[in-house]
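Whatever this is, show me its structure:
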Amino acid sequence: MDSTKNFNDESDLSLKLFVVLSRALQAIEKQSVANIKSHGLNLTEFAVLELLFNKGEQPIQKIRHKVLLASSSITYVVDKLEERKYIERKACPTDRRVTFAALTPKGKELMDEIFPQHREALNEILGGLDSDEKKATIEQLKKLGLYAQRL
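All right, here's what the predicted structure looks like:
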């Protein structure tokens, strides 16, 4: 049975889509965060480590924008990860105003261990769709997001 048949117009469908997207994201995030927390990290710490793991050392300000954090928050997260010896700060050789963050050997070892597990957990969490459905959903959500950004 199609649960959208009760909706009479485009506005009703848009409201329903928003609710369904929001609930799906909440359920996916809940499972993903639980997986990340099982490794002793919070979501923001993992996001920073994952960025450095996959992209290499990054200027701290760039990290802030990539993981959507306020300036004060990124400093706090970097401090916490540095205290745990997962990352280190490095001065930029060409611009004294820029500081990079890089994984330490301990941080790389941690991510070598947990990133494949996290990837598999996401595969399981998103296992409700097959490969073709995932590809189609990615394209549709990109289209929707780009349209919303242009408004």
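
For the rest of this, base every contact and every neighbour count on C-alpha atoms.
Noted.

Which residue ranges of this structure form helices?
When assigned using DSSP state H, the helices of the chain occupy the ranges 10-37, 43-55, 60-66, 71-83, 105-125, 131-150.

Could you export these to JSON lines, including columns for mean neighbour count and distance to residue 99?
Below are the helices of the chain laid out as JSON lines (neighbours: other CA atoms under 10 Å; distance: least, CA to CA, whole Å):
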{"stretch": "helix 10-37", "mean neighbour count": "13", "distance to residue 99": "27"}
{"stretch": "helix 43-55", "mean neighbour count": "18", "distance to residue 99": "14"}
{"stretch": "helix 60-66", "mean neighbour count": "16", "distance to residue 99": "6"}
{"stretch": "helix 71-83", "mean neighbour count": "15", "distance to residue 99": "11"}
{"stretch": "helix 105-125", "mean neighbour count": "15", "distance to residue 99": "18"}
{"stretch": "helix 131-150", "mean neighbour count": "11", "distance to residue 99": "31"}
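
Another sequence for comparison is provided below:
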Amino acid sequence: MAGTHTLAETERQVTERLSSKTLDFESMAVVSNLFRAASAARNHFERTVLHQHELSWTAFVVLWVVWIWEPIETRQIAEEGGFSKATLTGVLQTLEGRKLLTREKSQVDGRLVLVKLTTKGRKMMDTLFPEFNEQESSLASVLPSKRKKEVAEALRLITEYAASN
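This is a model prediction of the structure:
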């Protein structure tokens, strides 16, 4: 964890500081640890496999979404990736400049822009994703195999609830 205090020290301090309040400490711990885990995982991926390919987290997410759903409209990439269209525009320009993807107007509706990977982009994802998944396996290895599905389902439930409210 980044910072000078360990996770245990932080949790102890939060409990001590807020003990006089009537709060749902278990839920607070779930959400706080969810955020910490997501941040730590993102930083881990950026320091390891993504760094080797000169990609930010956001650039990887864009490539991933396009790789899975291509051709895909820019607005759908932003929705799937969870970031603004303004952020997407800059990332698309960078990835297009690196010849990893292309943008073209839809032939059905000229107002829409479709994104596809180039051959170079597909080759990168074919190489990158197994490396990425190896890091996913490494991070998830702290969980017993029988708990992985349970944790994944719990995170899915939180994600679906947050997205619908």
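
Send over the TM-score of the superposed chains.
The TM-score (TM-score structural alignment, normalised by the length of structure 1) is 0.84; 148 aligned residues with a CA RMSD of 2.4 Å.

before we move on, the earlier item: and the helices of structure 1: which comes nearest residue 94 of structure 1?
Taking CA to CA, helix 60-66 is the member of those nearest to residue 94 of structure 1, at 15.3 Å.

For the closest one, grab the matching residue range in structure 2.
Mapped onto structure 2 using TM-score structural alignment, helix 60-66 of structure 1 covers residues 74-80.

Please apply the same query to stretch 124-138 of structure 1.
By TM-score structural alignment, stretch 124-138 of structure 1 lines up with residues 138-152 in structure 2.

Out of the helices of structure 1, flag the one nearest residue 95 of structure 1.
helix 60-66 (13.2 Å).

Closest to the centroid, which residue in structure 1?
Nearest to the geometric centre of structure 1 sits residue 47, at 5.7 Å (CA atoms, centre = their mean).

Surely it touches residue 67?
Yes: between residue 47 of structure 1 and residue 67 a contact is recorded at 6.5 Å, counting by CA atoms under 8 Å.

Mean deviation, the match of helix 60-66 of structure 1 versus structure 1?
Compared with structure 1 after fitting, stretch 74-80 of structure 2 has a mean deviation of 1.0 Å; criterion: mean CA distance after the TM-score superposition for structure 1.

ok so, going back, out of the helices of structure 1, nearest to residue 90 of structure 1?
helix 60-66 (9.8 Å).

What separation is there between residue 27 of structure 2 and residue 119 of structure 2?
Between residue 27 of structure 2 and residue 119 of structure 2 the distance, using CA to CA, to the nearest Å, works out to 46 Å.

Likewise for residue 31 of structure 2?
From residue 31 of structure 2 across to residue 119 of structure 2, the span is 40 Å (CA to CA).

sorry, back to before: output the helices of structure 1 as JSON lines; include the columns distance to residue 93 of structure 1.
Shown next, in JSON lines, are the helices of structure 1 (distance: least, CA to CA, whole Å):
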{"stretch": "helix 10-37", "distance to residue 93 of structure 1": "34"}
{"stretch": "helix 43-55", "distance to residue 93 of structure 1": "19"}
{"stretch": "helix 60-66", "distance to residue 93 of structure 1": "15"}
{"stretch": "helix 71-83", "distance to residue 93 of structure 1": "20"}
{"stretch": "helix 105-125", "distance to residue 93 of structure 1": "21"}
{"stretch": "helix 131-150", "distance to residue 93 of structure 1": "36"}
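
so which of those helices gets nearest residue 97 of structure 1?
Nearest to residue 97 of structure 1, of the helices of structure 1 and by CA to CA, is helix 60-66 at 10.5 Å.
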